[in-house]
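Q: got a predicted structure here, sequence first:
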Amino acid sequence: MTPPVLRQRIDGIAFDLDGTLVDSAPDIRHALNSALHKAGLRTFDLDTVRGWIGDGPDATIARALVAQAIDPTNAPGRALCDHLRRAFDMTALAAPMSLGHVFDGIADMVAELSRDYACVVVTNKPTPLARALLNAAHLLPHFSAVFGADEPVQRKPSPLLLRAAAERLGLATGALLMVGDGHADLQAAAAAGCPAVLAGWGYGASGWQGPPPWRMDRPAELPVQLATCQNTLLHF
């Protein structure tokens, strides 16, 4: 689509992680199924697990329990969720990206943008898991900070992490661009007052309902379109 006219200059970029920078679904499935198998529970195929990604591992685990008629909200269910989460984390941290991969074009895009913009990651993945994944993907050096949802209240579509990122960078939220593949990313951006890009190559983009504020289908488009927008703003 035609690049929009920005209301103010962009000085920082916040990227979602799973489904935006990295195709981590195979590793998430492996960690989830390993935890479920050890607990004697049913495991799931890749397409099913990919559809559960986006709200962090606790939500993914809860959805796996609901899918086999286990209530994750009562006392036994909560205890089981805690047990599965510990097992999930052990597997995920031991091999953060043994099965997944960085999306094509992401490494070059992030390297280019990080030369001109303050780049951070804002993800519903807990911070330790997010940093481990970024390090395994060789992307971590390009980001000045990683903001993970270490508490449920921080999870997107909450704007809390985007606000924290803008504060850390010393920016107004309107100067921080959110790049993500799902509804929660764009909803968090709207709530925080950040402009947003829908990553059309990601997991959630195919299920988008209604016109997004700004969509790109290849990572290489972002530096080009952002430069165009900045120049338009400069001469507006």
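A: The structure has been received and is ready for your questions.

Q: contacts, neighbours, all on C-alpha from now
A: OK.

Q: need the helices for the protein, in chain order.
A: With helices called from DSSP state H, the chain shows them at 25-38, 46-52, 57-66, 75-94, 106-113, 127-136, 160-169, 183-192, 221-234.

Q: try this one side by side with the last:
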Amino acid sequence: MDKQLLIFDFDGTLIDSVPDLADATNAMLTTLGKDTYSLDTIRNWVGNGSRMLVERALVGKIEVLEDELTVEEAEHAEQVFFDAYKNLSDSKTVAYPNVDSGLRQLKEAGYTLALVTNKPIRFVPKILESFGWTSLFDMVLGGDSLTTKKPDPAPLLHVCDKLGVMQDKAVMIGDSRNDILAGQNAKIDTLGLSYGYNYGQDIRDLNPTAAFDDFATLVKYLLKD
């Protein structure tokens, strides 16, 4: 691909953070006196940011109706979730296979790397630091860095603008419909990864520019030119 800028999603693309998110979610539910859920159930609720994860956990399903929760209930539960996530004593978040070496290969090959996640920005730097990735990314945006988040194209367009890269020289890489739709909405090519969190839907159903089942194959594709 004749590209300059690679914009990566985080959770489900570079890292598997569901075990930690599930622990924090269940800690929140326990604090609020509600039933807890299995890791596999919570996995299907991840990808739209912390507020949506919290709301889905509170009602126990992926579709949250407008009148099921008050704003106050959701805000309070989200704060309890943030506290639980921040205070996890033993992180279970891991990088997916070949991500660490692959990111370094892409950086060394001359690509500019950026990170656009729906995770609240306050939690991102510590995770990047734990993997030694801080210096790899020229720009990092969280789900609350701007007024809108993926699948809105604004974060991707913001990154292109700030890094001085035209949209046709950028590519969005992610595991979920939010990533592919954000890229398509921004008129940016998209590369999908099938192993992450996409609510049980095959990433190929969203018609990304190309799709891969593992990170190493994605890297080979990007380096083949």
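A: Ah, there it is. As the structure is a computational prediction, the values presented were derived from the model and not from experiment.

Q: just give the TM-score of the two.
A: The TM-score (TM-score structural alignment, normalised by the length of structure 2) is 0.89; 220 aligned residues with a C-alpha RMSD of 2.3 Å.

Q: quick revisit: I'd like the helices of structure 1 as TSV, with distance to Val120 of structure 1 and mean neighbour count appended.
A: As requested, the helices of structure 1 are exported to TSV (distance: least, C-alpha to C-alpha, whole Å; neighbours: other C-alpha atoms under 10 Å):
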stretch	distance to Val120 of structure 1	mean neighbour count
helix 25-38	21	21
helix 46-52	24	15
helix 57-66	21	20
helix 75-94	21	17
helix 106-113	10	16
helix 127-136	11	19
helix 160-169	7	20
helix 183-192	14	21
helix 221-234	15	15
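
Q: mind putting those into a markdown table with distance to Val146 of structure 1?
A: What follows is the helices of structure 1, written out as a markdown table (distance: least, C-alpha to C-alpha, whole Å):
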| stretch | distance to Val146 of structure 1 |
| --- | --- |
| helix 25-38 | 19 |
| helix 46-52 | 22 |
| helix 57-66 | 17 |
| helix 75-94 | 16 |
| helix 106-113 | 14 |
| helix 127-136 | 7 |
| helix 160-169 | 9 |
| helix 183-192 | 15 |
| helix 221-234 | 20 |
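
Q: nearest to Tyr203 of structure 1 among those helices would be which one?
A: helix 46-52 (7.4 Å; C-alpha to C-alpha).

Q: re earlier: nearest to Pro212 of structure 1, of the helices of structure 1?
A: Here helix 183-192 is closest among the helices of structure 1 (C-alpha to C-alpha), at 8.3 Å.

Q: quick one: the closest one to helix 160-169, angle?
A: Using axes from the mean of the first three to the mean of the last three C-alpha atoms, to 10 degrees, one finds that helix 183-192 of structure 1 and helix 160-169 are set 60 degrees apart in direction.

Q: need the counterpart of Asp179 of structure 2 in structure 1.
A: Matched to structure 1 by TM-score structural alignment, Asp179 of structure 2 sits across from Asp185.

Q: equivalent analysis for Thr112 of structure 2, please.
A: So Thr112 of structure 2 corresponds to Ala118, using TM-score structural alignment.

Q: ok, now Asp40 of structure 2?
A: Match for Asp40 of structure 2 (TM-score structural alignment): Asp47.

Q: could you measure from its match over to His183 of structure 1?
A: As judged by C-alpha to C-alpha, to the nearest Å, Asp47 of structure 1 and His183 of structure 1 stand 19 Å apart.

Q: is it correct that Asp55 of structure 1 is in contact with Lys125?
A: Yes. Counting by C-alpha atoms under 8 Å, Lys125 is a contact partner of Asp55 of structure 1 at 7.4 Å.

Q: just want to know which of the two has more residues nearby.
A: Lys125 (24 against 18; other C-alpha atoms under 10 Å).

Q: so who does that one touch?
A: For Lys125 of structure 1, the contact set (C-alpha atoms under 8 Å, 6 or more residues apart in numbering) comprises 55-57, 148-150.

Q: one more pass at 7 Å, please.
A: Residues near Lys125 of structure 1 by C-alpha atoms under 7 Å, 6 or more residues apart in numbering: 56-57, 148-149.

Q: can you get me a residue count around the closest residue to it other than its chain neighbours?
A: Spatial nearest neighbour of Lys125 of structure 1, excluding adjacent residues (C-alpha to C-alpha, 6 or more residues apart in numbering): Gly56 at 4.7 Å. Here the number of neighbours of Gly56 of structure 1 (other C-alpha under 10 Å) works out to 20.
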